[in-house]
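coordinates only, sequence not included:
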């Protein structure tokens, strides 16, 4: 990848696959975020594995990107959950 990439694209180009990231990118009518694991990348896009599905994000539409810490552990249901 070119050394002249804007900072968010440069970060995505250099990040190790498997890194947990959040990526803000343009969509028709505004912006949206993808939060998950960086699982693939090419010269033109990157793929983020979110909870719901893999999201392919064109690098040209990326506005911001950064690494994020692992998700917190899921809570166990408390005693009140059994009463519902």
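Structure received. Please read all numbers here as calculations on a predicted model, not as lab measurements. Residues are numbered from 1 along each chain as shown.

can we go C-alpha only for contacts and neighbour counts from here?
OK.

now residue 53: how far from residue 35?
For residue 53, the distance to residue 35 equals 11 Å [C-alpha to C-alpha, to the nearest Å].

who has more neighbours, the two?
Comparing residue 53 with residue 35 by other C-alpha atoms under 10 Å, the one with more neighbours is residue 35, at 19 against 10.

my read: the more buried one touches residue 47, true?
No. Counting by C-alpha atoms under 8 Å, residue 35 does not reach residue 47; the two are 10.7 Å apart.

Just the buried positions in the biggest strand by length in the chain, please.
Ordering each strand of the chain by length in residues (DSSP state E) puts strand 30-41 first. For strand 30-41, burial by neighbour count (16 or more other C-alpha atoms under 10 Å) applies to 33-39, 41.

got another, please set it beside the one above:
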């Protein structure tokens, strides 16, 4: 049986560069950050998404896990 870490503990022990998805609370509900973990400290973590670096307060984190690398990009079709 595999034992999973609580989300904050996972983020604080994951290696920088690990691809992660982090679900966290925002004013209107929940949102996800999918990208590469840059760092995780005592109070926040930073995830580099496709569009920006997102700093997430750990107190708002609901779930977090490692995810596989993205699939290769498809070549554009030529007509």
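That came in fine, so what should we check first? Since the structure is predicted, the reported quantities are computational estimates derived from the model, not experimental observations.

With both chains overlaid, what TM-score comes out?
In this superposition the chains share a TM-score of 0.91, using TM-score structural alignment, normalised by the length of the second structure; 75 aligned residues with a C-alpha RMSD of 1.1 Å.

so what sits against both of residue 35 and residue 47 of the first structure?
Common contacts of residue 35 of the first structure and residue 47, defined by C-alpha atoms under 8 Å, 6 or more residues apart in numbering, are absent altogether.

quick one: the strands in the first structure?
Here the first structure has its strands, by DSSP E, at 20-27, 30-41, 45-49, 54-58, 62-67.

Reformat those strands as JSON lines; add distance to residue 77 of the first structure.
Output for those, formatted as JSON lines (distance: least, C-alpha to C-alpha, whole Å):
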{"stretch": "strand 20-27", "distance to residue 77 of the first structure": "26"}
{"stretch": "strand 30-41", "distance to residue 77 of the first structure": "24"}
{"stretch": "strand 45-49", "distance to residue 77 of the first structure": "26"}
{"stretch": "strand 54-58", "distance to residue 77 of the first structure": "28"}
{"stretch": "strand 62-67", "distance to residue 77 of the first structure": "30"}
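
looking at these, which is closest to residue 79 of the first structure?
Residue 79 of the first structure lies closest, by C-alpha to C-alpha, to one member of the strands of the first structure: strand 30-41, at 30.9 Å.

No further queries at this time; thank you.
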